Structures are given as C-alpha cells and as structure tokens.
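Enquirer: need coordinates for the below:
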Amino acid sequence: MIHVEDDGEVRVVTLDRPKRRNALTPELLDALETAVVDAPTPVVYLRGEGEAFCAGADLSVVAKVAESGDVKRFVRRGQRVADSIETTDSVVVAGIDGAARGGGVELALACDIRLATEAATFGEPGVTFGLFGAWGGTVRLPEIVGLGNALDFSLSGRVIDADEARRIGLVSRVVDDPHDVAKGLTKNDKQALGVLKERVRDRGAKADQEDAEVAAFERLVAAHAEELATYGE
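Expert: Next up is the predicted model:
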C-alpha cells in the first residue's frame, strides 16, 4: 500500500492503492507515518499512484469504526500521522497530480510545500454526506488559505481546480513535474532547510483545537450511523 524509494537526497513515498484512489486505511496511515518519519533524506516527496493523489479516508473503514464505537481512536490516528508529517525533520513536499479529497487534502495540508499539476483537483466532500475532515484540517485549512476561503471551500463541498487552489494559497505552485521541484530543494544547505522548517512552523500547541475536532467528528458519526453502515456492506 506504500511504496518507498530513496532517490538521492529525496525519499519518494507513494500511496499505492490506485484501485481505491489511494483511500486511507489505518494500516496505510501507519505505513505512511513510518515512511516519512524514518526518512534518512532532507526532503520527502509524497505522491499518489494512478489517477488520484488520495481520495481520503476509506469510508468502509469509517463505517466499521462507527459500528465498533472506536471513532476517537480512528480520528486520533489520522491526527497523529498528520502531525508527524508536519513535525518531522525532513521537508515534506506533496505532489498532487489528480484528485485530492477529504483526508487527502488533510495530508497535503500537513506537508510543508504543496505543488499541483494542471490535472489536480481538490475537494472536501464530507459536508455533503454529514462528515468533515477531522485529521487537523479544520485547524490547518484557515491558517493556510484564510478564514473566508476555508469556510467557502469546506462548507460548499465544491471541487476546485489547480489554478483556483493556487489563487487561494492551498498550493504554492502549479508545475509540470512536482518531483523536480522537490529535488531542487536539495541544492540548498540541508541544515538550513531543517532549521527554517522548525522556525516557520513554530505555532504553539494545537491540543485544544484537536480535542474539539475529535468531539465534533464523534457527534457527526453518531448522527449518521445508519448511512455509514451502508459503506461497510
């Protein structure tokens, strides 16, 4: 489900579940965390295999955790992985070539640099079926794109293209080959890369905000238990 290749000073981490549009399971999340945190390289490049970057959480898994009552553990797992991506020593670059939805957007938000190709699209569709991205997305999204854009993007559930994503700041650039940009970072001083990441990202504790996110997600899962059960069949 995860393919890892160390390409010189860049570790390429590929979400490799193309038939499910790289939808995230607990096992895939754990493997992703290990691949990023254990990287021996100054730069990690995160991509998706096939036509999607990542479709978000596998809804069949959400259905199972809703049935088992283990929602909090599932949300905390996703938050932990996103936090690990954000705080790891390596600079993490997301290369979005295709669809990023829900948890896939949240993974990208946790990365240090987000690059899109013209084929990239972004959406937070959870609101259309009664959920939302609870892996830190409600904290990171307004920080990155501003409050107004964050509310429009998340409350509408609409899909935006790469150019609009760049305009609102969801991605920093639209490029032909995000991998080449990631490799270009390694021309810089490796120690300086790590120190700059640490200083720019120093925003204090998020624990209270993440606790509130867990509680809100639990309420919505409970309210939509019947609909979610259909994804587990």
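
Enquirer: can we go C-alpha only for contacts and neighbour counts from here?
Expert: Will do.

Enquirer: what helix or strand is R11 located in?
Expert: Assessed by DSSP states H and E, R11 sits inside strand 10-15.

Enquirer: can you point out the buried residues in the helix or strand following that strand?
Expert: Note on strand 10-15: by DSSP H and E, the next helix or strand toward the C-terminus is helix 26-37. Neighbour-count burial for helix 26-37 flags 28-33, 35-37 (criterion: 16 or more other CA atoms under 10 Å).

Enquirer: same check, this time on stretch 154-164
Expert: Of the residues in stretch 154-164, 154, 157, 159, 161-163 count as buried by neighbour count, 16+ other CA under 10 Å.

Enquirer: could you also give me the structure for this second sequence? I'd like to compare it with the first:
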Amino acid sequence: MERDVRYETDGHVGIVTLDRPQVHNALRRQTYDELTELVRTTEARALVVTGEGRSFCSGDDVRELMSGGADGEAPRPEPRITPAAGALLDTDVPVIAAVNGPAVGWGMELALLADLRVAARRAKFGELFVKRGLCSDVAGIGRLAQLVGRERAAELLFTGEVIDAERAERIGLVGRVVDDDRLLPEALELAHRIAANPPLAVAALKRGLRRALDPDWNDLGAWVSTTLGELFTTEDHREGVRSFLEKREPRYVGR
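Expert: Prediction:
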C-alpha cells in the first residue's frame, strides 16, 4: 500500500512529510493512522513536520471524512481525543511545524499541535471548521488562545478567516517567517540545535510546559468528539459540505 506520510532521519532529527500533494496533503483515515504511529514510535530527539509540494495541509479529505453527513449517515466519533492529536500532545519529543503553504482546517490544528512553528512566506492559516458547520479540534480551542490571546483566537474561530504568514507572525501564531526556499533549512537548523541538547532535560522541559499550561486534553477531546457527533447531524453541516464541493456560497439555516 502506498504510504501517505514519508519519514526520514537527519542525524537525531526526524522529518515527517505529508505526501499527498495531488490533494494538497489532505488527511484521510490512513494519513491520520500513519501520523499517529510515526509520532508514537519515533526515536528522534526532535521532529520536523511539513508537507510535500506547495501546501502544508488542506485539512480533512472532505470526500472521505466529512461527507457522511451529506449523503449518508452522519459520523459518530467516539468520545475521546483524536489519536493523532493525542500522540502529538503526549510525546516528549519537541515538534517543529515547517509550514510550507496553506495550513487550514486540521492542517492548522496540526501546526498548533507543534511546539514551534516556522512559516514560509507563502503559508496561510485558517480555522475553517465553522464554514462546515463544525467546531475545531482540541488545538484550535486549547492552543490557539495561548498563542494569540482569547480575542484574536475567537475572531479566527468564529469567522473562519484565512490569514497570511506575515499576519500570523505579528499576532504570535508563528515564531518566524522565512523565504520559501529557506523553510526546511531553517526548521532543520532549529531542530538540530534542540537535538544537540541533553534529551532527558529537553523531555522534562516539555513535560513541565504541559503541566504548567495545558488543559485536560482527554476531557477536552471527549467534549470535542461528542459535540462533533451532534454537529455532523445538522443541516448546516450538510450545506457546508455541499457548498464546498459545488464551489458556491453556502446558505445556512441554523438547524
């Protein structure tokens, strides 16, 4: 079976590349499973996550993961944290997102789940869940406000606005913006600086940040999945998916 995620090593640094450029690295179930497994089993001292081609990640593959509410029975997620999110939140390995292009929907969640974000100038960011009649995953709720403050987070979540890399840097969503051709070298240089430090101390520091700053991710994940199960059944979700596939403006009705 052809893999959706490519994994390479550069010394003590692991490079995780979403490798579905033909669909802008959209995530299907196989992609989520491979990402989860790679993060849980890596022996690297630091990870760099990026996307193949000109996109970081366009979010869920709508035709596979989100269209159940449009044409068939609505998905009923288990009341638990998304396994890929759980793996990224639980790992003691520092994760750097090298955002090489649009990071929208769960693509933005993936960037938020990293410890550090380096963005190419062509990168864009958007929490698009509201446009599909859904709520974001745990990172959009639990991490975004930590980075940009509650008011800016609320604006991004409630409007579904897509912002460019320069604005993302100004509001603190990303740590640095670099020229497109310098993205991976800059991210790898940062990863190697981290990986050169004592790994036990780095892992302890990451656990300390979780203890000091993070909510109960499992409880939040259960709330998100339960809420998504309800939102998947709404007319607004079905309209959000249909309008996206039909490339037209949606008509929401509040049901």
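
Enquirer: next, the mean deviation of the strand holding R11 of structure 1 compared to structure 2.
Expert: Mean deviation of strand 10-15 of structure 1 relative to structure 2 after superposition (mean CA distance after the TM-score superposition for structure 1): 0.4 Å.

Enquirer: and the strands in structure 1, which stretches?
Expert: With DSSP state E as the criterion, structure 1 has strands at 2-7, 10-15, 43-48, 52-54, 91-96, 99-101, 113-116, 121-123, 159-161, 173-174.

Enquirer: let me know the closest of the buried residues of helix 26-37 of structure 1 to D180 of structure 1.
Expert: V36 (18.7 Å; CA to CA).

Enquirer: residue contacts, that closest one?
Expert: 13, 44, 85, 88 (CA atoms under 8 Å, 6 or more residues apart in numbering).

Enquirer: what residue of structure 2 takes the place of it?
Expert: Counting by TM-score structural alignment, V36 of structure 1 corresponds to V39 in structure 2.

Enquirer: what of V4 of structure 1?
Expert: Aligned partner of V4 of structure 1 by TM-score structural alignment: Y7.

Enquirer: isn't that match right up against T17?
Expert: Yes: using CA atoms under 8 Å, Y7 of structure 2 is in contact with T17, at 6.4 Å.

Enquirer: who's more crowded, those two?
Expert: Using other CA atoms under 10 Å as the criterion, Y7 of structure 2 and T17 rank with T17 on top: 21 against 17.

Enquirer: what residues are up against that one?
Expert: So T17 of structure 2 contacts 5-7, 49-52 (CA under 8 Å, 6+ apart).

Enquirer: what's it aligned with over in structure 1?
Expert: Alignment note (TM-score structural alignment): T17 of structure 2 maps to T14 of structure 1.

Enquirer: which residue packs closest to L156 of structure 2, ignoring adjacent ones?
Expert: Closest residue to L156 of structure 2 apart from its sequence neighbours, by CA to CA, 6 or more residues apart in numbering: E127 at 6.4 Å.

Enquirer: spit out the contact partners of that neighbour.
Expert: Counting by CA under 8 Å, 6+ apart, E127 of structure 2 touches 104-106, 108-109, 136, 140, 156-157, 160-162.

Enquirer: and those residues, which is closest to L188 of structure 2?
Expert: For the contacts of E127 of structure 2, the nearest to L188 of structure 2 is M108 (20.3 Å; CA to CA).

Enquirer: and that closest one, how many neighbours does it have?
Expert: Counted with other CA under 10 Å, residues neighbouring M108 of structure 2 total 26.

Enquirer: does it touch F129 like I think?
Expert: No: counting by CA under 8 Å, M108 of structure 2 does not reach F129; the two are 10.5 Å apart.

Enquirer: any idea how many residues pack against E186 of structure 2?
Expert: Using other CA under 10 Å, E186 of structure 2 has 18 neighbouring residues.

Enquirer: for it, give its distance to R193 of structure 2.
Expert: When distance is defined by CA to CA, to the nearest Å, E186 of structure 2 is 11 Å away from R193 of structure 2.

Enquirer: G194 of structure 1: what's it in contact with?
Expert: Counting by CA under 8 Å, 6+ apart, G194 of structure 1 touches 42, 89-91.

Enquirer: structure 1: which residue goes with G101 of structure 2?
Expert: Using TM-score structural alignment, G101 of structure 2 sits opposite G98 in structure 1.

Enquirer: same check, this time on G142 of structure 2
Expert: Match for G142 of structure 2 (TM-score structural alignment): V139.

Enquirer: what's the local residue count around the closest residue to that match other than its chain neighbours?
Expert: Distance criterion CA to CA, 6+ apart; nearest residue to V139 of structure 1, sequence neighbours excluded, is Q209 at 7.0 Å. Q209 of structure 1 has 12 neighbouring residues, counting by other CA under 10 Å.

Enquirer: so Q209 of structure 1 touches W135, yeah?
Expert: No: with contact defined as CA under 8 Å, Q209 of structure 1 does not count as touching W135 (10.9 Å).

Enquirer: D33 of structure 2 contacts A84, doesn't it?
Expert: Yes: D33 of structure 2 lies in contact with A84 (CA under 8 Å); the separation is 7.2 Å.
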